[in-house]
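Colleague: here is a sequence together with a model predicted from it:
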Amino acid sequence: MKATIERATLLRSLSHVQSVVERRNTIPILSNVLIEATSAGGLRLMATDLDLQIVDTIEAAVDTAGATTVSAHTLFDIARKLPEGSQVEITAADGKMLVTAGRARFNLGTLPRDDFPVIAEGDLPTKFELPAETLKQIIDKTRFAISTEETRYYLNGIFIHVSDEATPLLKAAATDGHRLARVTVARPEGAEGMPDVIIPRKCVAELRKLLDEVDGSVEVSLSGTKIRFGLGSAILTSKLIDGTFPDYSRVIPTANDKLLRLDPKSFKDGVDRVATIASEKTRAVKMALERDKITLSVTSPENGTAAEEVPGEYTSAGFEIGFNARYLLEILGQIEGDTVEVHLADAAAPTLIRESDTAPALYVLMPMRV
């Protein structure tokens, strides 16, 4: 195999694929990236961790077609340190790969292409397109609520499903048992009848990185066990989480009759300030609600106390409620408008947070005892 490629093109492609590769691998081939030079001209780079696979196709001048595998992180580090604007020549033969650029030469060990595992996709019957911006919004507004508890593996991803309401919708939800984030968008054409799927956390992270380089739409194909995203020159394929996501709609409160309206920025800043003294263990912030007066306070046995009044509209009966400060800040960080609505019932019931009743995203937060 012999090919010449521009450093910037190679670096961008390697940055896409190498992040899928785990730093520590018991199986040596999984540390490698598969590089295929086609006779038609162009390079195909592929990396996998057996659950997630990314393929990126880039332009290159190919002298001799062929394929080999080489350490993904090593090649990425080399490309990163090569001079800007240089032409990189890659030659592979007899178990070695020679990388030359300008006066720099690297001789790397390779492993045979035939040992490289490929995720068999099978048939992916459901196919639809989503604008890249919509997909970004779905990920950004839900992924902070994905659970990291391995024992509840079915919560380790974003749950995506369709619902046949008066307006057909595509819904995405994530929860860790303490908070829930849900986003709804119009159901894209072709998504009707799709199976309910849970997209794993690692796939979500890689997809979000790739979306920054996509302008138009993303092609989504899926079955009950796998999902594939077509992102321009890159194709991301992932196994889905094999589990049943809980019926989250049961925890979305519908009868919370106490409405608090706030400016999300001043509320977030206030929570952030008083939480400075909260101990790592509790992270609890107390909200005392009175008519048009909201007092935030934190009491920490080690550090002392803090309190701040924040402006807000509230006309119901006064009471006190506590929340995990970090969870509250993460939700408020997703609010883009000038107002946030907090729908409350009592100090022990789930609280609903959203921009308005027409906003695509809503959040549910369980209170804490304070």
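Modeller: On my side now, so go ahead. Residues are numbered from 1 along each chain as shown.
Colleague: going forward, measure contacts and count neighbours with C-alpha atoms only.
Modeller: Fine.
Colleague: look at R208 and give its secondary structure.
Modeller: Look at R208: counting by DSSP: H, G, I helix; E, B strand; the rest coil, its state is helix.
Colleague: how much space separates it from R201?
Modeller: To R201, R208 is 11 Å away according to Cα to Cα, to the nearest Å.
Colleague: got it, and H16?
Modeller: Per Cα to Cα, H16 is found 17 Å from R201.
Colleague: ok, P28 next?
Modeller: Taking Cα to Cα, one finds P28 at 24 Å from R201.
Colleague: and those two? Which one has more around it.
Modeller: R201 (18 against 11; other Cα atoms under 10 Å).
Colleague: let's bring in a second model and compare:
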Amino acid sequence: MKLKVDRTILLKALAHIQSVAEKRNTIPILANVLIEVQDGQMTLTATDMEIAIIETIQAESLENGAVTAPASVLYEIVRKLPDSAIIELTHTSIDMPLSLRAGKYATSLNVLDVEEFPSMTSGDFPHNFQISTEVLRKLIEQTRFAISTEETRYYLNGIYFHITNSENENKLCAVATDGHRLAKVECTMPEGAENIPGVIIPRKTIYEIYKLLEEAEEDIQIMLSDTRIQLNFGSVTLTSKLIDGTFPEYERVIPKNNTKVLRVGKQDFATAVARVAAISMERSRPVKLSLDNNSLVLSASSVDQGNAKEELDGSQVQYESTPLEIGFQARYLNDITDQIDNQVEFILADNSAPTIVRDVDDPSALYVLMPMRV
């Protein structure tokens, strides 16, 4: 195998690839990237046996062939080469290293047998549809903060995508929860998605998809089976296993009878929460919301540091129900208000029942937050 490739093009592809390659080296071949050269194209593949990413880029192929090389080492070398470098890769036989040259720089990398490199991309995907980059980014961006990191509840370690019926219209719905807060976002169901199974996309896959979405411009093609998902981003294809588990019946935890409504400006509220929460270094310390007629007082206290409070008045607050005191973890409040642009709506019952949080200007998103004892 022999090729020449522009450093900028190769670096961009390796940045996508190397984050998937297994770095713990429990299976050595999984730390490598598979490089295949065929008639003017260079294809790079990495996998950890849960996710696989394949990217095809343009290269000057001087001799077709394939080789595997350490993904993270190759990435670091290419990253530190000059921007304008033209990289030449040469591999002559299975028992020889991969030679890399760029100008006056030269190095060689140990390789592993191409035949040992596993494939994750074969098999059938009976469901196939397209979704816009903007819509998929929103579904992920507004729910990923609520993904659980508790490994014993593995079925919560991802985002649950499924079709639901809302106001007599089928919607594609994304839901994530960690038991303390829940995020649910809906969009119009894409054509061809009506029969897809409900699937849980793992947390690591979600973050790899989100990184690719930052550069994507065209619609994303999604293919699904009961156990795997494949997404095509033009020259990049990501394939991932799905979480084999049953997502809980989340609709049961969304309150139906909350009647007390608080509306407050997002910026006023978020900055006030941050200021009063600064009194305590404990991440789980609650912020107390004391509600009265068109008045909201936020307060927090710490045994070691003292206490703090801030009042938002009628020019910033709309609340016309009976007085209420309720506490929430500051970080959870901020995670949710980060998803909201202008005005936040809290729909409350009492100081121990789940609270619904909405963006007044965006009915497609709904959040549920469990209170804390204060």
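Modeller: The structure has been received and is ready for your questions. Note that this is a predicted model, so its numbers are computed, not measured.
Colleague: what does the superposition give as a TM-score?
Modeller: Overlay of the two chains. TM-score (TM-score structural alignment, normalised by the length of structure 1): 0.98; 368 aligned residues with a Cα RMSD of 1.1 Å.
Colleague: the helices in structure 2, which residues?
Modeller: 7-18, 71-79, 133-141, 203-213, 266-277, 330-337 (DSSP state H).
Colleague: now the fourth one and helix 7-18, what's the angle there?
Modeller: Angle of helix 203-213 of structure 2 versus helix 7-18, following axes from the mean of the first three to the mean of the last three Cα atoms, to 10 degrees, is 160 degrees.
Colleague: what residues in structure 1 pair up with helix 203-213 of structure 2?
Modeller: The alignment of helix 203-213 of structure 2 onto structure 1 (TM-score structural alignment) covers residues 201-211.
Colleague: same deal with the fifth one?
Modeller: Counterpart in structure 1 of helix 266-277 of structure 2, with TM-score structural alignment as the criterion, is residues 264-275.
Colleague: so how far is that stretch from its chain's centroid?
Modeller: Put simply, stretch 264-275 of structure 1 sits 25 Å off its chain's centre (Cα atoms, centre = their mean, to the nearest Å).
Colleague: in that stretch, what counts as buried?
Modeller: 264-265, 267-268, 270-275 (16 or more other Cα atoms under 10 Å).
Colleague: how deep is G327 of structure 2 tucked in, by neighbour count?
Modeller: 21.
Colleague: what's the match for it in structure 1?
Modeller: Matched by TM-score structural alignment, G327 of structure 2 corresponds to G322 in structure 1.
Colleague: report the contact partners of that match.
Modeller: By Cα atoms under 8 Å, 6 or more residues apart in numbering, the residues touching G322 of structure 1 are 284-287, 347, 367-370.
Colleague: just Q343 of structure 2 next, same as before
Modeller: Each residue near Q343 of structure 2 by Cα under 8 Å, 6+ apart is listed here: 263-266, 359-361.
Colleague: at 7 Å instead, please
Modeller: Q343 of structure 2 sits next to 263-266, 359-360 when contact means Cα atoms under 7 Å, 6 or more residues apart in numbering.
Colleague: which of the residues you listed map to contacts in structure 1?
Modeller: Retained contacts for these in structure 1, judged by both residues aligned by TM-score structural alignment, their matches' Cα atoms under 7 Å, are 263-266, 359.
Colleague: picking that back up, which of the contacts of Q343 of structure 2 count as buried?
Modeller: For the contacts of Q343 of structure 2, a burial check counting by 16+ other Cα under 10 Å picks out 263-266, 359-360.
Colleague: excluding its backbone neighbours, what's nearest the alignment partner in structure 1 of S290 of structure 2?
Modeller: Structural alignment places S290 of structure 2 opposite A288 in structure 1 (criterion: TM-score structural alignment). Excluding its sequence neighbours, the residue lying closest to A288 of structure 1 (Cα to Cα, 6 or more residues apart in numbering) is E320, at 4.4 Å.
Colleague: which residue is the nearest non-sequential neighbour of the aligned residue in structure 2 for T237 of structure 1?
Modeller: Aligning on TM-score structural alignment places T237 of structure 1 opposite T239 in structure 2. Distances taken as Cα to Cα, 6+ apart put Q230 closest to T239 of structure 2, at 4.3 Å, once the chain neighbours are dropped.
Colleague: now for that neighbour, how many residues are close by?
Modeller: Neighbour tally, Q230 of structure 2, other Cα under 10 Å: 21.
Colleague: what residue of structure 1 takes the place of it?
Modeller: Aligned counterpart of Q230 of structure 2 in structure 1: R228 (TM-score structural alignment).
Colleague: tell me the spacing between its match and P264 of structure 1.
Modeller: Taking Cα to Cα, one finds R228 of structure 1 at 36 Å from P264 of structure 1.
Colleague: T26 of structure 1 now?
Modeller: 47 Å.
Colleague: go on, E149 of structure 1?
Modeller: E149 of structure 1 is 29 Å from P264 of structure 1, by Cα to Cα.
Colleague: neighbours around F346 of structure 2, how many?
Modeller: When neighbours are defined as other Cα under 10 Å, F346 of structure 2 has 22 of them.
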